[in-house]
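**Q** Would you be able to build a 3D model of this:
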Amino acid sequence: MRVIILDHEPFHDRKINHYFIDDFLSQGYEVEYWALCDILPYMKGAKFQYRGKRDFVNYIVSMNDLFARLALLDPNRDLLVVEIWFLFNTKDIFKKIESKGLKWIKIDYYLNPTKSLEPSTSLTSRFKGVQFKMVFNKLINWVFIRLLKHDYAVPNIFYLTGQSFEYAPKAREVVALDYFDVVEYNKKKNQPPPLAYSYVVFLDIMLLDHPDIDMLGKKNVISRSAYYIKMNEVFDKIERCTGLPVVIASHPKATYRDEFGKRLVISNKTAELVIHSAMVLTHGSLSISYALLSKKPILYIYLESFFLKDEFLQSIYEAMLLGKIHFGAEVISENFDCSLLNLEVNVERYNDYLSKYFCKKNHGIGNFNIVKNGILKLMNED
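**A** Purely as a prediction, here's the structure:
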């Protein structure tokens, strides 16, 4: 049996865990990763600092190339894992998958955690401040997705995290998983601390350079130099208030030099850094899951001089306010008072939020086995 992953991003090593690639390979499955980043219209202009290569990775060069590859697939042995947006200008891909009789699944780790912190916005506000061409495309997609029937774009199985299905799209079956940070936390919670001293950790979201900004058609209005000057001033004050250094848990896709001054910047150690920290700072990283799991105080930071003057950044600020409602996080600007750093953790609210959006009920069965068993059942159906 062959598992073929259609993803809108270039390959990155994080995709190995996301799609259980090593697990499938170790059990005798064939695996292919088809990167569609070069051919999808909504990916045009997206900037990535990585473009991983492996024997199983293929970068698709055109729509004709993709359709030719799909035409060669066997519905009896090939299973698709699809991670592309369903839009008006991607509908033909889904139609091709349907016409071939191919079965496909979607694994969405981000839906529940993201939707639970997504401020509600009107259609008008979604289009505000966006160029005419972008407005037109958004309107077409909004009408297409919400007002027309498209059963050909319904996955056989939709996997999402947590026990709430309120945000689940139409699917033939919806199945719960643990968010992958839950799995990572359970592996690392008893490991020795990464640093020999107490510290506060900042969960970096690569705010200035994240490719999602381009994919969503947004323009980053923050001056790079002004942002880092302001953030380092905030960190200086937090260090004075707490007596603890701020350590940067770098976004895995970021490459930093001296943007945070002399502060320690650590990549690929986010779980360990959060688990052993005294406090967690962020603009809105989903890695707050580690803070929720390890019961650490969470402090959201927004900058009045930027966040309240731009629609996209204001939506991030509004998500922070939802975090305050859901699990009692504190929200501060650059003009905060030190007394706001004396945070207490509401364990009951933390656990309730985790169960709804991050953790499945049955912890005895791992995510890979849940996905594998679903695929096997699906492929044996006739």
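**Q** contacts and neighbour counts: CA atoms only from here.
**A** Fine.
**Q** Can you give me the end-to-end span of stretch 243-255?
**A** Separation of the first and last residues of stretch 243-255 by Cα to Cα, to the nearest Å is 28 Å.
**Q** same question, stretch 106-117
**A** For stretch 106-117, the first and last residues are 21 Å from each other (Cα to Cα).
**Q** Pull out the buried positions in it.
**A** Applying a neighbour-count criterion of 16 or more other Cα atoms under 10 Å, the buried positions in stretch 106-117 are 106-109, 111-113, 116-117.
**Q** Assign the nearest residue to L322 once chain neighbours are set aside to helix, strand or coil.
**A** Residue nearest to L322 in three dimensions, not counting chain neighbours: L117, with 5.7 Å by Cα to Cα, 6 or more residues apart in numbering. What DSSP: H, G, I helix; E, B strand; the rest coil gives for L117 is coil.
**Q** here's the other one to compare against:
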Amino acid sequence: MSHKIIKNIGIVTFYPPMRTEFELFGVETFEKNGFNVFFIDISKILTPNLKYDPPVVNDKIVIKINKIRELYDILNQNNLIIVSAVYYTYKTLWLYRLYKKFNVPYIVFDISYHPSRTFESSQKSLQERIKRLNFRNLIIRLVNSNTFNQFLIKKADFALVPNYFSNILDPTIGKNTKILYTHHSDYDKYLANLDKKVSPENIIVFLDEYLPYHPDFQVMKSKPPVTPMNYYTSISRFFDKLEQKTMLQVVIAAHPRSARKNLFGDRKVIYNNTLELVRKSRLVVAHSSTALNFVALYKKPVIFMTTDEIIKTDHNNIIMNMAKCFNKIPINIDDETSIDMSDICSIDLEAYNNYLNNHVKIPGTPEINSWEMFIDCLNENHYI
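**A** Okay, here's the model as predicted:
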């Protein structure tokens, strides 16, 4: 079967792209293989009131879209494939309708897969399920159903699937979609750093999630699970206790979207270097960050923590589920109970390995970058 030859890679994002997105979407890998790569930022359409303006990395390859019609000329290119980093929902149905209108080939992948999703459906009570059966959610279910959307959208040409639990892509996957089982993007970073030597340091790394201010809460129009004053007071007090107990220094692996300064007092805050920080640490502290993938890869002891505020929210379930993956129980850092170092420093290797196999890398997949796998797939299917 013949296909149009792909020369351009257009990456559609719902956030202004940052340095982490350049790595996540394999920009360097595509460019090394002769592709012209550019980002299509539709955040102004999806979230026009978003108060979030990250530092520009390379605005020469970022096209900011303000109106839907501005996409027409881009999608009408003959040698283009779209990497759709915007999930299919009732709010983005228009975008997937455009993919169909212009018959543009596109690829989907689970950009924000989180292991806690695998627990969600089993934990919802009958009462909770009934509560969700309102008109809006019935419309959402209808839009997501294959019976309905097979007439509305063109199914994806390719799907990069990081594990067997990922199902958020299902509405866009059809019988002709080429499914490529790869691994989590964090494993790509792990592979890229295999030959790099790192010396251990006497540090504890906190995997920051920017919980009080994360822009996702604006996008989803939901309330953060913590208030800034209470949250930063609690974790600062806990870090003081932890440093006294361990004689180690707490270093902050900053969330890539964090923009506010001086949130952690005098503690060192480091951006865009989470893998190396975890790798050389003695201990990791976290809520439910996907960067826990590095904890599993490098077999680091970990403390899961919650607070009095978080416990009252759904976010606590996410933390509980992540801790369960590592056979741990979260600590409520607002509880004055002393820290049990013997439990903290223990590692359940079976749990760590199960986590890797279930959520980070499907056993048997090639030990190469995910986007290299995709380029090989394009070649095998005569797109290049």
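**Q** Could you tell me the TM-score of the two chains?
**A** After superposition, the two chains reach a TM-score of 0.86 (TM-score structural alignment, normalised by the length of structure 1), with 365 aligned residues with a Cα RMSD of 2.8 Å.
**Q** related to what we said a few turns ago, can you pull the contacts of the residue nearest to L322 of structure 1?
**A** 319-320, 322-323 (Cα atoms under 8 Å, 6 or more residues apart in numbering).
**Q** Top of the residues you listed by number of neighbours, please.
**A** The residue in these with the most neighbours, by other Cα atoms under 10 Å, is M320 (26 neighbours).
**Q** Quick check, it in contact with T282.
**A** No. Using Cα atoms under 8 Å, M320 of structure 1 makes no contact with T282, being 9.3 Å away.
**Q** okay, and the common contacts of the two?
**A** Common neighbours of M320 of structure 1 and T282 (criterion: Cα under 8 Å, 6+ apart): Y300.
**Q** Return the distance of the residue nearest to L322 of structure 1 relative to F312 of structure 1.
**A** L117 of structure 1 sits 14 Å away from F312 of structure 1 when distances are taken as Cα to Cα.
**Q** Could you do R2 of structure 1 as well?
**A** As defined by Cα to Cα, R2 of structure 1 lies at a distance of 40 Å from F312 of structure 1.
**Q** what does I370 of structure 1 give?
**A** Here the criterion is Cα to Cα. By it, I370 of structure 1 lies 36 Å from F312 of structure 1.
**Q** cool, V247 of structure 1 as well?
**A** When distance is defined by Cα to Cα, V247 of structure 1 is 27 Å away from F312 of structure 1.
**Q** Among these two, which residue is more densely surrounded?
**A** Set V247 of structure 1 next to F312 and count neighbours by other Cα under 10 Å: V247 wins out with 23 against 19.
**Q** and that one, what pairs with it in structure 2?
**A** In structure 2, the residue paired with V247 of structure 1 according to TM-score structural alignment is V251.
**Q** For its match, give me its contacts.
**A** Under the criterion of Cα under 8 Å, 6+ apart, the contact partners of V251 of structure 2 comprise 203-206, 267-270.
**Q** Give the closest residue to G328 of structure 1 in space, chain neighbours not counted.
**A** Nearest residue to G328 of structure 1, sequence neighbours excluded (Cα to Cα, 6+ apart): N346, at 6.8 Å.
**Q** Reformat the buried residues of stretch 106-117 of structure 1 as a markdown table; add distance to T242 of structure 1 and secondary structure.
**A** As requested, the buried residues of stretch 106-117 of structure 1 are arranged in a markdown table below (distance: Cα to Cα, whole Å; DSSP: H, G, I helix; E, B strand; the rest coil):
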| residue | distance to T242 of structure 1 | secondary structure |
| --- | --- | --- |
| K106 | 44 | strand |
| I107 | 40 | strand |
| D108 | 38 | strand |
| Y109 | 34 | coil |
| L111 | 35 | helix |
| N112 | 33 | helix |
| P113 | 29 | helix |
| S116 | 31 | coil |
| L117 | 28 | coil |
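**Q** is it true that the match of V247 of structure 1 lies in a strand?
**A** Yes. Under three-state DSSP, V251 of structure 2 sits within a strand.
**Q** Mind jotting down where the helices sit in the stretch 201-350 of structure 2?
**A** Ranges of helices within the stretch 201-350 of structure 2 are 215-219, 228-246, 274-280, 292-297, 308-311, 315-325, 341-344, 349-355, based on DSSP state H, counting those that start in this stretch.
**Q** Report the buried residues of the helix or strand just after the last one.
**A** Toward the C-terminal end, the helix or strand that comes next after helix 349-355 of structure 2 (DSSP states H and E) is helix 370-380. By neighbour count, with 16+ other Cα under 10 Å as the criterion, the buried positions of helix 370-380 of structure 2 are 370-371, 373-375, 377.
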